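A.B. asks: sequence first, predicted coordinates after that:
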Amino acid sequence: MEIETDLRADAAVLRPAGRLTMVTAGELRARIDETVAGGHRVVVLDLADTTFMDSSGLGALVGGLRATRVAGGDLRLACAGAQVRTVLQLTTMDRVLRPYDTVEDALRAS
């Protein structure tokens, strides 16, 4: 999995590309942890290029949410495709990890 990082003054935008599965979930979780440790408490995941997510991927998102919240920030999702949104809805995690339509919407959220 490739993860592009865009560090901004008020937030970090991570763009994971590929499948978010048991094989790649640890890599995303580690990148979120590194980003938070680097001082970026708000992390937006741009999921436009994430083609598939399983329960391990969902676990990485929950772990990332926990890490950002412990630091006084937030984890926000943007541009999630149909499959990722379906996983979030079926698990009711869309109530906690609300997906935004665009990265800009996620950045503006409070």
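C.D. replies: All right, it came through fine.
A.B. asks: only C-alpha atoms for contact and neighbour calcs from this point on.
C.D. replies: Will do.
A.B. asks: neighbours of the residue lying closest to R41 once chain neighbours are set aside, how many?
C.D. replies: Spatially, and ignoring its direct neighbours in sequence, R41 is nearest to G73 (4.4 Å; Cα to Cα, 6 or more residues apart in numbering). Number of residues near G73 (other Cα atoms under 10 Å) recorded here: 17.
A.B. asks: would you check how far apart G73 and L90 are?
C.D. replies: According to Cα to Cα, to the nearest Å, G73 and L90 sit 26 Å apart.
A.B. asks: and if you look at A25?
C.D. replies: Counting by Cα to Cα - A25 and L90 are separated by 19 Å.
A.B. asks: also this one, for the comparison:
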Amino acid sequence: MKIERTPLGPDIILVRLEGRLDIAGAAAVEPEFKSSCEAARVLVVDLSNTPFMASIGIRLLLAGAKGLHRKGGTMGLFACDPQVEKVLRATGVDQLVGIHATRDEALAAAGVSPAT
């Protein structure tokens, strides 16, 4: 599992996750993912290269989203693999974290200009 972090503006971070978000994958990216959540007000997560997500991956996303919400921030997920999106919606993640088709939609839902 790989993680890539790209600042898009003040307190706005794009995180790209690549690989399986299973036990090993979540352990590999957790420190940097947590750091990204702590540094951001808006975090958008590209899941286009994440073909599998286990419950530990869902926990990682939800923990980050809850931390962001506590400080008035937000997280949006986008470009999910269809099977990953199905799991996220079936488990109710979409009730806490927006799931969007594109990065621009995720940013717009967070009140950020997509041109950022």
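C.D. replies: Arrived safely, thanks for sending. Given the structure is predicted, the values throughout are model-derived calculations rather than measurements.
A.B. asks: picking that back up, and A25 and L90 of the first structure? which has more neighbours close in?
C.D. replies: A25 (22 against 9).
A.B. asks: contact partners for that one?
C.D. replies: Shown in contact with A25 of the first structure (Cα atoms under 8 Å, 6 or more residues apart in numbering): S56, G57, G59, A60.
A.B. asks: which residue in the second structure aligns with it?
C.D. replies: By TM-score structural alignment, A25 of the first structure lines up with A26 in the second structure.
A.B. asks: then G63 of the first structure would be within a helix, right?
C.D. replies: Yes. G63 of the first structure forms part of a helix when assessed by DSSP: H, G, I helix; E, B strand; the rest coil.
A.B. asks: give me the buried positions along stretch 16-29 of the first structure.
C.D. replies: The neighbour-count check on stretch 16-29 of the first structure (16 or more other Cα atoms under 10 Å) flags 16-22, 24-29 as buried.
A.B. asks: and if you look at stretch 85-98 of the second structure?
C.D. replies: E85, V87, L88, V93, D94, V97, G98.
A.B. asks: any idea how far that stretch is from the chain center?
C.D. replies: Centroid displacement of stretch 85-98 of the second structure relative to its chain, using Cα atoms, centre = their mean, to the nearest Å, is 12 Å.
A.B. asks: read off where it ends up in the first structure.
C.D. replies: Taking TM-score structural alignment, stretch 85-98 of the second structure hits residues 85-98 over in the first structure.
A.B. asks: contacting residues around that stretch?
C.D. replies: Residues from elsewhere that reach stretch 85-98 of the first structure, judged by Cα under 8 Å, 6+ apart: M53, D54, L58, L75, R76, L77, P99.
A.B. asks: restricted to strands, list those.
C.D. replies: Those of those mapping onto strands are M53, L75, R76, L77, P99, per DSSP state E.
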